[in-house]
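Participant: Attaching a predicted model along with its sequence, questions to come.
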Amino acid sequence: MRTSKTFSILFWVYASRVKNNQANLYVRISLDSRRVNISLKSKVPFDLWDPSTQRVDGNSKQAREANNLISETRTKIFQHYQDLRFQNKKVTADLLKSNFLGEGPRDKTLLDILEYHKQKIEKTLTKGTIRNFGVTEKYVSKFLNEELKTTTIYLNELNYKFINDFANFLFNYWPKGHVNAMSHNTVMKHLQRLRKIVTLAFHLEWVEKDPFIRWKPTFQKKERDFLNLSELIQIEDFNFHNDRLDRVRDLFVFSCYTGISFTDMNDLTKDHVRNGLDGQKWLFTSRNKTKAKVKIPLLDKALEILEKYEDHPMTEISQSLLPVITNVKVNLYLKEVADLCDIKKNLTFHMARHTFATTVTLSNGVPIETVSKLLGHTKIATTQIYARVLEDKLSQDMSELSRKLRNWKPNI
């Protein structure tokens, strides 16, 4: 059946899968160069199938039932097509298929797309990214339960108000075990992840309109905090008299001298340490986040820490290069480290990476191109965020300039 140059309904059988003269019956919907096939869960006698009429020849019971099914299916699909056009909705082959199968957008819920997305990313994204999506999904569920007093919501019920209400919920939410309420940028990250999930539903045609179409994230520009040299030395030299804090300090300092992230550090084994082209010990690994290969010549302080844990029970059991601690615990313990060392900054593990980029490398004249390679950045623009001028470096450079100017005598 054709209603225009773009829409057609075709019935066909699987000739290559005929068994005992029985062939599976299918209907094909074609619309705007897009074709979808639907199994009608019915078999017809292959020798009686007439592809020109798309009917089963004869008057047997099986023939009559098959031909009735074909007529009913044709009418049903065409009716869906007419209904959608009458409602001024965008008609697609996939939408007609979902409507025919009773899987229209009204039947799909937010939890459906959350589950679909979870299965989609489990083998394609890094553990850290999957974990972040999981946290966002947890907050969506809490919002539905605590604010909307429901466990589900249809995708077509999502709108701009839902987004704003969810944002307000997050802004007023204080995560358990966290020392601070959720920051503005953290809320934006959760909304960005939800937008990716809902936009996927839109592309799957599970929802007619993208509720995020008018939403734009607003990130607050923040200085990337880091430790200066005196603060780093204070943490390095402090005697905690506590094995737990001692281990956390060592992991943090190792990152300060290698630039490696917490997630990447937990994946390290002894096999990642090998001799480099200069015959010295290097760290050969790749970033979980970007898959970029990283080669890091190990500085003396990093080597000291590796030697300390070479035969440590925690590394022997886990076969890891360094003791493994969860991200939540390591950041919690770092608050204790900061208090004991009288560090007034909000000490987090990621600050070690910033310290490596700023205090350890760039401030000591390491070219930004080299730092970018050491950090595993795929774009040097990412590294340029760290290229700030420190006050002590500024003073040092200007003192050197002043000395040169005092000794400078023009040729007369």
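Facilitator: Nice, I can see it.

Participant: Could you use CA atoms for every contact and neighbour count after this?
Facilitator: Will do.

Participant: show me where this structure has strands.
Facilitator: In the chain, the strands defined using DSSP state E lie at 7-13, 22-31, 34-45, 49-50, 55-56, 273-275, 281-286, 293-297.

Participant: In TSV, list these along with distance to residue 359 and mean neighbour count.
Facilitator: Formatted as TSV, those follow (distance: least, CA to CA, whole Å; neighbours: other CA atoms under 10 Å):
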stretch	distance to residue 359	mean neighbour count
strand 7-13	65	19
strand 22-31	61	20
strand 34-45	57	15
strand 49-50	78	16
strand 55-56	78	21
strand 273-275	24	15
strand 281-286	20	19
strand 293-297	17	18
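
Participant: Nearest to residue 113, out of the ones you listed?
Facilitator: Of all the strands of the chain, strand 34-45 sits nearest to residue 113, with 21.2 Å by CA to CA.

Participant: can you list the residues that contact that closest one?
Facilitator: 21-30, 56, 62-63, 66, 92-94, 97 (CA atoms under 8 Å, 6 or more residues apart in numbering).

Participant: Let's see that with 7 Å instead.
Facilitator: Strand 34-45 is contacted from outside by 21-30, 66, 93-94, using CA atoms under 7 Å, 6 or more residues apart in numbering.

Participant: follow-up on the earlier one: next, format the strands of the chain as a markdown table and append distance to residue 71.
Facilitator: As requested, these are arranged in a markdown table below (distance: least, CA to CA, whole Å):
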| stretch | distance to residue 71 |
| --- | --- |
| strand 7-13 | 10 |
| strand 22-31 | 11 |
| strand 34-45 | 12 |
| strand 49-50 | 15 |
| strand 55-56 | 9 |
| strand 273-275 | 70 |
| strand 281-286 | 59 |
| strand 293-297 | 60 |
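
Participant: let's bring in a second model and compare:
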Amino acid sequence: MATVKALTRKNKINSKGECVVYLRYGHKQQTKDISSGIKIPANNWDESKELVNSAKGIRKTKHNQALLKQFERSDAVFNTSIGKEKASLLEIANTLKLENKEPYADLVKEKYLEHKSEKKDSKDLALELFESFITNSSKSEGTKANYRTAKYHLKKFEEFTNRRYRLYEIDLKWIDAYKRFLYKDIERGERAKDKGKGISDNSVGTTVKNLKVFLRYLKDRNYNVPDIIDKIKVPRIEKTIIFLTEEELNQLSNYSFSEEKYEKVRDVFVLNCYTGLRYSDLQRLNKHHIQDGAIEMRAYKNQKDLYVPLTSKPQQILEKYNYELPSLSEQKFNAYIKRACEKAEINKQVELIKTASGNKSYEYVPKWKVITSHIAIKTFISLCGKKGISPKAVSEITGKSVEIIIKHYYGIDKETIKEQMNRVF
């Protein structure tokens, strides 16, 4: 009777700490170790269970549940793949028996490698691999949504050119043609405000950036990806950093709403203007995360430890809701906070600049129209800058790098510029 066992070789670990999973096929006292081609983190291999287990030795607590779930999802991808390869070997053995052939180890290995070669030839289609990349990703749902948009754009490019692209075809000329399509030819979706062709420069940039992430993911897994990843330029136009000034934040905080839903969403938004948490972390914040007058938690998105000292205002809001903040989807939250800011007359005009194919258009709108949960983080970082808190300290609080903070989150109002100029001159 044929048997298959999964194992690793401790003397064959690469510089990344990875090792290949081998399949030990046995039949009639003959065995053969066959490479599955699957690379796993060597330290996470459970030899007795023949599985990847990243959580072994880690005690489960309330605070590390999200991290353990992430490990579980990641392990499931590896273990499912290993299970499929084991099943493939047994299927080959059974097929040989039906053909009245003895499934000796050498013959089964030969058939298995032939099968792998055929699969490889049929599985280098970029679009199909993109779907697998998204499914196996352990990133947040927001990041996965961006990946799905990038996959949709690739699908539309294939429809536009009436071709299905394989990995080896993705060279720099292909990238140039893809960018031209995104700038000028792609039809805007049904949800777009303005119908027509071509998407904004920053939308092109996001799609190209996620294409690079996808290609790097495949290259790290030994797919035949052309050596162009670091040469792909990601177009990006820096946007004006919009945030609430201290005066506007007080105006919003002190406004009396007649409808409870606007009061609740205002309270959550204001609290975040004083803490700078991502929305995913804000929604799971509870009393267990409050230690010695500060929020201590691990960020869901990047698993960095956050430490946010609580001042009086956010402490009051947390106590008001007994440390159980109102829960809303981010989409509904963004709709309600706009309406709340409109009622509180956050009406200062801000200039929006849209760039498509290098062509700029300008529009002035009242600030309440552009308020989202993300603006709370920008407000927090900008107020920290105004109060003299160093970017390094803000980086430790928010879990964002100093470079990202300065480039995308730190805004300075005119009054702060005046104060600093007058102090110097």
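Facilitator: Okay, I see it. Keep in mind the model is a prediction, meaning the values are calculated, not measured.

Participant: that older thread, and of the strands of structure 1, who's closest to residue 86 of structure 1?
Facilitator: Nearest of these (CA to CA): strand 7-13, 15.5 Å.

Participant: Quick one: work out the angle between that closest one and strand 22-31.
Facilitator: Per axes from the mean of the first three to the mean of the last three CA atoms, to 10 degrees, the angle that strand 7-13 of structure 1 makes with strand 22-31 is 170 degrees.

Participant: just how off-centre is strand 7-13 of structure 1 within its chain?
Facilitator: Computed by CA atoms, centre = their mean, to the nearest Å, the chain-centroid distance of strand 7-13 of structure 1 equals 40 Å.

Participant: which other helices and strands contact it?
Facilitator: strand 22-31 (3 or more CA pairs under 7 Å, 6 or more residues apart in numbering; DSSP states H and E).

Participant: could you give the angle of the strand it packs on to strand 34-45?
Facilitator: Here strand 22-31 of structure 1 runs at an angle of 160 degrees relative to strand 34-45 (the same axes, to 10 degrees).

Participant: now what about strand 22-31 of structure 1, what contacts it?
Facilitator: For strand 22-31 of structure 1, the surrounding residues in contact (CA under 7 Å, 6+ apart) are 6-15, 17, 35-40, 42-46, 92-93.

Participant: And stretch 355-373 of structure 2, by the same measure?
Facilitator: Residues contacting stretch 355-373 of structure 2 (CA under 7 Å, 6+ apart): 183, 199-201, 269, 279, 334, 337-338, 341-342, 346-354.

Participant: May I see the buried residues of the helix or strand harbouring residue 84 of structure 2?
Facilitator: Here residue 84 of structure 2 sits within helix 65-98, counting by DSSP states H and E. By neighbour count on 16 or more other CA atoms under 10 Å, the buried set for helix 65-98 of structure 2 is 68, 70-72, 74-76, 78-79, 82, 85-86, 89-90, 92-94, 96.

Participant: what about the helices in the stretch 151-300 of structure 2?
Facilitator: Assigned by DSSP state H, counting those that start in this stretch, the helices in the stretch 151-300 of structure 2 fall at 172-180, 201-220, 246-253, 260-273, 279-282.

Participant: can you pull the contacts of residue 264 of structure 1?
Facilitator: Applying CA under 7 Å, 6+ apart, we find residue 264 of structure 1 in contact with 287-288.

Participant: counterpart of it in structure 2?
Facilitator: Alignment note (TM-score structural alignment): residue 264 of structure 1 maps to residue 281 of structure 2.

Participant: From residue 94 of structure 2, how far off is the residue sitting furthest away from the middle of structure 2?
Facilitator: Centroid-distance maximum for structure 2: residue 100 at 51.1 Å, with CA atoms, centre = their mean. Per CA to CA, to the nearest Å, residue 100 of structure 2 is found 10 Å from residue 94 of structure 2.
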